[in-house]
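[1] Just the structure for this:
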Amino acid sequence: MRDLVKHNIVLFSSLTGEFSHDPFVSEHWLVFIVSGFSEVFSPEGVISHPPGTLGLVRKNQLVKTVKKADGEKPFKSISICIDYQTLKRFSDQYDVKADGVYLGEPNIAIENDAFMKAYFNSLMPYFSQPEKLTPILAQIKTTEIIEILLQKPAMKNFLFDFSEPHKIDLEAYMNRYFSYNVPITQFAQLTGRSISSFKRDFTKIFNATPEKWLQKRRLEMAYFLIAQKDRKPSDVYLEVGFENLSHFSTAFKREFGVNASSIYAIYQ
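    Down below sits the predicted model:
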């Protein structure tokens, strides 16, 4: 596995296994899949992205992604982090400002036109010679992709809306994203609250602390997947938000009085 991080540019290549990452996206990312494919999990289902996919992922959201090789072809991708500091410098230098709050989709498919193809082709040689991608070149290439994206009018608000997440419906959000394994502080940020107001609002709505409610909700989903969908415990614990199988098994036994493997055996 090779994960070459050159400041804002990540060149990833791997031939073996499946790889996932922290579901919390704190900055904008432009991702191009060179080979292999990725699967993006959401409450609506799983979407598979083949080679050639080019997408822009907005900051401050939760995204579950698994990267997979395709037989003898490695999973290979080029990801550009379009971070706040870079955008702020660009905004100040070139007087580019958002016209208003961005209200569009958080994840956008970008047309891989001639300009995008030329841009990503210019980065391909660095897979074999990463030392030549110097910090100055990485910064220049990040600035270049911002300018290319700005040729599309909708991109200005997407990139340059620097407003903080607004306060949103906490109950709906948590019921949608409970299976994402992120700290309580990030759930607070994503719902537009301080940690204290998040805990206060949460307890008022769910009559439980966030930690207790999340564990119970995740275990209930796991029970459903094992008993009704014939899923093995080893296949579901990550999906419902547990970090390791041992912790999941202990919590499951404590909650339901029976091992998860026993539930799986009963319904076979």
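
[2] Could you use CA atoms for every contact and neighbour count after this?
    Fine.

[3] hang on, isn't F12 packed against P74?
    No: counting by Cα atoms under 8 Å, F12 stays clear of P74, with 9.7 Å between them.

[4] ok, the spatially most central residue of the chain - contacts?
    Against the mean C-alpha coordinate of the chain, by Cα atoms, centre = their mean, the closest residue is V63 at 2.9 Å. Counting by Cα atoms under 8 Å, 6 or more residues apart in numbering, V63 touches P23, F24, V25, V40, F41, S42.

[5] mind checking how far E111 is from N8?
    21 Å (Cα to Cα, to the nearest Å).

[6] typo on my end, it should be K232
    39 Å.

[7] picking up where we left off before, please pick the buried ones from the contacts of V63.
    F24, V25, S42 (16 or more other Cα atoms under 10 Å).

[8] Return the member of those nearest to F120.
    V25 (22.1 Å; Cα to Cα).

[9] Could you report the separation of that closest one from L225?
    27 Å.

[10] buried ones in stretch 22-42?
    Buried residues in stretch 22-42, counting neighbours by 16+ other Cα under 10 Å, are found at 24-25, 28-39, 42.

[11] Let me see the contact set for I263.
    By Cα under 8 Å, 6+ apart, I263 lies in contact with Y223, I226, A227.

[12] Could you confirm the first one falls within a helix?
    Right, Y223. Yes: counting by DSSP: H, G, I helix; E, B strand; the rest coil, Y223 is located in a helix.

[13] V57 and I108 touch, don't they?
    Yes: V57 is in contact with I108 according to Cα under 8 Å; the separation is 6.7 Å.

[14] To compare against the first, here's the next sequence to fold:
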Amino acid sequence: MSSIKANTKPKILYSCYYARSREGEHFIPEHVFSYQISGEMIAADGKKSYHSKPGDFRISKRNHLAKFVKIPPEGGEFKVISLFLDQEILREIYQEYQFKIEKKPQEAAIISLNPHPLYQSFMTSLLSYLEVEQENNEVLFNLKIKEAVHLLLKVNPELKDILFDFNEPGKIDLEAFMNRNFHFNVHLNRFAYLTGRSLATFKRDFQKVFQETPRHWLLDKRLQEAYYLIKEKGKAPSEVYINVGFEDLSHFSFSFKKKFGVVPSSLSNSKF
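    Sure thing, here's the model as predicted:
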């Protein structure tokens, strides 16, 4: 069960989760500045895991794939404030101040920020706005987003190389990318975008590389990985289906039985 308060077009979210959750898209479309109030969050981008605890601040970088597990404390709630630093606002700030970008941003999907009194006071003041339902708060929230960006640049000036990097993904090796990221549950247009292609070009190139459609390849690849994890690694189907990119257990079980002739639970209980 969760409770989320936000403006209609999410720019600032105050999220409360009463149970362990893996909800959410695996693609990060905008930079996100977050403050962990209570509970813990574990994120993984396929290369590294990130662990956020109460009092932690972090930046989740746009155009990255990552899985998030939100864990409430025993008998309590998982609470986090997240500000989406959209490109329009960032471009406005960049054009006004003309920051000089000095180097290519690091590849990490999540950047942990050291606690700072300015961050703490900002989030505390913001919480009072978010705990009360408000109407027509778009202008106010835009101002708060801009304030957050300036605070980030004051405390961590090196973040300018990340926040003002407006480059879009370039064309990359499709085969290597898909074999590395098939287990992320995102739409095909996200995969296309991250490999520097239009959806039509992505599908055409995919057919040339793998000799089958993206949807069929993804389904087969995820099921093969699930089979390996259940039979060889002893993983539970309820854990595996999310890890390999399925949205729900029933669809996973149906697809698994259709391909392998057995339900995943019977495979996990087998002795051979």
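
[15] neighbour-wise, which of V57 and I108 of the first structure wins?
    V57 (21 against 14; other Cα atoms under 10 Å).

[16] if I pick the more buried one, what's in contact with it?
    Here V57 of the first structure is in contact with H28, W29, L30, V31, P106, N107, I108 (Cα under 8 Å, 6+ apart).

[17] Pick the one among those closest to T209 of the first structure.
    Among the contacts of V57 of the first structure, and counting by Cα to Cα, the member closest to T209 of the first structure is P106, at 28.9 Å.

[18] which residue lines up with the closest one in the second structure?
    Mapped onto the second structure by TM-score structural alignment, P106 of the first structure lines up with A109.

[19] quick one, what contacts its match?
    Neighbours of A109 of the second structure in contact, by Cα under 8 Å, 6+ apart: D45, S60, K61, R62, H64, L65, A66.

[20] Out of these, which comes closest to G196 of the second structure?
    H64 (13.2 Å).

[21] Check the gap between the aligned partner of the closest one in the first structure and L219 of the first structure for me.
    Applying TM-score structural alignment, one finds that H64 of the second structure aligns to Q61 in the first structure. Going from Q61 of the first structure to L219 of the first structure by Cα to Cα gives 23 Å.

[22] higher neighbour count, these two?
    Neighbours were counted for Q61 of the first structure and for L219 using other Cα under 10 Å; L219 has more, 25 against 20.

[23] Aligned to the more buried one, what sits in the second structure?
    L219 of the first structure maps onto L223 in the second structure, by TM-score structural alignment.

[24] Which helix or which strand is home to its match?
    Using DSSP states H and E, L223 of the second structure sits in helix 214-231.

[25] in that helix, what counts as buried?
    Those would be 214, 217-219, 221-223, 225-227, 229-231, for helix 214-231 of the second structure by 16+ other Cα under 10 Å.

[26] And for stretch 162-172 of the second structure?
    I162, L163, F164, D165.

[27] nearest spatial neighbour of the aligned residue in the first structure for the third one, skipping sequence neighbours?
    Read that as F164 of the second structure. Aligned by TM-score structural alignment, F164 of the second structure pairs with F160 of the first structure. The shortest distance from F160 of the first structure to any non-neighbouring residue, by Cα to Cα, 6 or more residues apart in numbering, is to A98 (5.1 Å).

[28] Can you tell me how far that neighbour is from L159 of the first structure?
    8 Å.

[29] For the first structure, which segments count as strands?
    2-6, 9-14, 18-20, 24-25, 28-35, 37-42, 45-49, 54-57, 61-62, 64-68, 75-82, 107-109 (DSSP state E).

[30] State the distance from L113 of the second structure to Q120 of the second structure.
    Distance of L113 of the second structure to Q120 of the second structure, computed by Cα to Cα: 12 Å.

[31] now K231 of the second structure
    Distance from K231 of the second structure to Q120 of the second structure, by Cα to Cα: 47 Å.

[32] what sits against V240 of the first structure?
    By Cα under 8 Å, 6+ apart, the neighbours of V240 of the first structure are F178, S179, Y180, R218, L219, M221, A222.

[33] Looks like the fifth one contacts F252 (just checking).
    Yes: counting by Cα under 8 Å, a contact exists between L219 of the first structure and F252, whose distance comes to 6.3 Å.

[34] coming back round to it: can you report how many residues lie near the closest residue to the match of L219 of the first structure other than its chain neighbours?
    Spatial nearest neighbour of L223 of the second structure, excluding adjacent residues (Cα to Cα, 6+ apart): F256 at 6.3 Å. Burial of F256 of the second structure is recorded as 22 neighbouring residues (other Cα under 10 Å).

[35] Give me the aligned partner of F256 of the second structure over in the first structure.
    In the first structure, F256 of the second structure lands on F252 (TM-score structural alignment).

[36] Any figure for the gap between its match and S246 of the first structure?
    Where S246 of the first structure is concerned, F252 of the first structure sits at a distance of 10 Å (Cα to Cα).

[37] Check G104 of the first structure too.
    Counting by Cα to Cα, the gap from G104 of the first structure to S246 of the first structure is 40 Å.

[38] F162 of the first structure now?
    In terms of Cα to Cα, F162 of the first structure sits 41 Å off from S246 of the first structure.

[39] Check V34 of the first structure too.
    The value you get for V34 of the first structure to S246 of the first structure, if Cα to Cα is used, is 36 Å.

[40] likewise E255 of the first structure?
    In terms of Cα to Cα, E255 of the first structure sits 14 Å off from S246 of the first structure.

[41] Could you do L219 of the first structure as well?
    Relative to S246 of the first structure, and taking Cα to Cα, L219 of the first structure is found at 13 Å.
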